[in-house]
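Trainee: Sequence plus the predicted model coming up.
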Amino acid sequence: MKSQTIKKIAKYGLGAMLILAGTGHLTFARKKFRAQVPDWVPLKKDDTVVYSGIAEIALGTAVIAAPKKYESLTGKIAAAFFTAVFPGNYAQYKNRKNSFGLDTDGKRLARLFMQPLLIFWALKSTKR
């Protein structure tokens, strides 16, 4: 398979994953996402989940639909988003909150190492 085809599949997969996660924030996984909102966030946990869900849907749509000219920019924005939500993953680990099957310290710790992979995925799949 050509590298451009792989890159396109990765980009569309990233966009779809963001849209699905954002939809989960607003519907079927809303309560589970609250476990990842750090206590220091100055908004209500549910509001934070809703706002981040809307952002994820918009970001996923942008990753998929952005013209080639802006493809790299959307990837950088997605990488920044993944960086920005990392404190939520850390808070879930630190506060030992079970959610999304992350019900042991080891699983929650392993999840922390997924974030750099998401950042890499966002940058690599949208790089010009």
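Mentor: That came through fine. Residues are numbered from 1 along each chain as shown.
Trainee: alpha carbons only for contacts and neighbour counts from here, please
Mentor: Will do.
Trainee: Residue 66 and residue 73 touch, don't they?
Mentor: No. Taking CA atoms under 8 Å as the definition, residue 66 is not a contact partner of residue 73, at 9.1 Å.
Trainee: Could you check which of those two is surrounded by more residues?
Mentor: More neighbours surround residue 73 than the other of residue 66 and residue 73, with 18 against 15 (other CA atoms under 10 Å).
Trainee: Could you measure from residue 120 over to residue 114?
Mentor: For residue 120, the distance to residue 114 equals 10 Å [CA to CA, to the nearest Å].
Trainee: who touches residue 31 in this structure?
Mentor: Residue 31 sits next to residue 46 when contact means CA atoms under 8 Å, 6 or more residues apart in numbering.
Trainee: Shouldn't it be within a helix?
Mentor: Yes. When the secondary structure is assigned by DSSP: H, G, I helix; E, B strand; the rest coil, residue 31 falls within a helix.
Trainee: Find the centremost residue of this structure, please.
Mentor: Central residue check for the chain by CA atoms, centre = their mean: the C-alpha nearest the mean position is that of residue 82, 5.2 Å away.
Trainee: here's the one I want to compare it with:
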Amino acid sequence: MSTHLRTAVRIALGVAMVGAGTLHLTTQRAEFQAQVPQWFPLDEDFTVLASGVVEIGLGAAFVALPGRKRLVGGLLAAFFVAIFPGNIAQYVEGTDAFGLDTDRARLVRLFFQPVLVLGALFGGGWLRRRPRG
């Protein structure tokens, strides 16, 4: 059962990342630009385009390369950690984007990032029960 669940999480997260990355490059580009922290040293549009390409690549690899799921899951978890300061900045700076137009909504969103990290680690096979004995 856990193998099927792990596979389902890996595929769902991979597909979601490809979708999110595609939105970075197309219809939601301005929304993602609004989420780039004011203090971030790179151009907002470049940041959104680059992170979109990374999301598409990691998502596609998570789905298409099950033999490398551990590596890709670890990279995806690291990516989620790397972008977390942007989510914190959105809360601290009070930036509206994606319907997150209240401090409460932005705060609640922060609690979903660890879920994504755990999902990437679980789907990648990092979180396994050790056999007893």
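Mentor: Noted; the coordinates are in hand. On a predicted model such as this, the values are computed, not experimentally measured, just so you know.
Trainee: what's the TM-score for these two chains?
Mentor: These two chains, once laid on top of each other, score a TM-score of 0.94 by TM-score structural alignment, normalised by the length of structure 1; 126 aligned residues with a CA RMSD of 1.0 Å.
Trainee: picking that back up, just give me the match in structure 2 for the residue nearest to the centre of structure 1.
Mentor: Correspondence of residue 82 of structure 1 to structure 2, assessed by TM-score structural alignment: residue 80.
Trainee: and what of residue 102 of structure 1?
Mentor: Under the alignment by TM-score structural alignment, residue 102 of structure 1 pairs with residue 100 in structure 2.
Trainee: Where in structure 1 does stretch 41-57 of structure 2 fall?
Mentor: For stretch 41-57 of structure 2, the aligned range in structure 1 is residues 42-58, judged by TM-score structural alignment.
Trainee: buried set for the matching stretch?
Mentor: 45, 46, 48, 49, 50, 52, 53, 54, 55, 56, 57 (16 or more other CA atoms under 10 Å).
Trainee: What about those residues, which are in strands?
Mentor: When these are checked against strands using DSSP state E, none is located there.
Trainee: okay, those in JSON lines with distance to residue 78 of structure 1 next?
Mentor: Written out in JSON lines, the entries for the buried residues of stretch 42-58 of structure 1 read as follows (distance: CA to CA, whole Å):
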{"residue": "45", "distance to residue 78 of structure 1": "22"}
{"residue": "46", "distance to residue 78 of structure 1": "22"}
{"residue": "48", "distance to residue 78 of structure 1": "18"}
{"residue": "49", "distance to residue 78 of structure 1": "17"}
{"residue": "50", "distance to residue 78 of structure 1": "18"}
{"residue": "52", "distance to residue 78 of structure 1": "12"}
{"residue": "53", "distance to residue 78 of structure 1": "13"}
{"residue": "54", "distance to residue 78 of structure 1": "13"}
{"residue": "55", "distance to residue 78 of structure 1": "10"}
{"residue": "56", "distance to residue 78 of structure 1": "9"}
{"residue": "57", "distance to residue 78 of structure 1": "11"}
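Trainee: and which of those residues is nearest to residue 22 of structure 1?
Mentor: Taking CA to CA as the measure, residue 53 is the one of these closest to residue 22 of structure 1, at 3.9 Å.
Trainee: Can you give me the separation between the closest residue to the closest one other than its chain neighbours and residue 82 of structure 1?
Mentor: Using CA to CA, 6 or more residues apart in numbering and skipping residues adjacent in sequence, the residue nearest residue 53 of structure 1 is residue 22, 3.9 Å away. Relative to residue 82 of structure 1, residue 22 of structure 1 is positioned 13 Å away (CA to CA).
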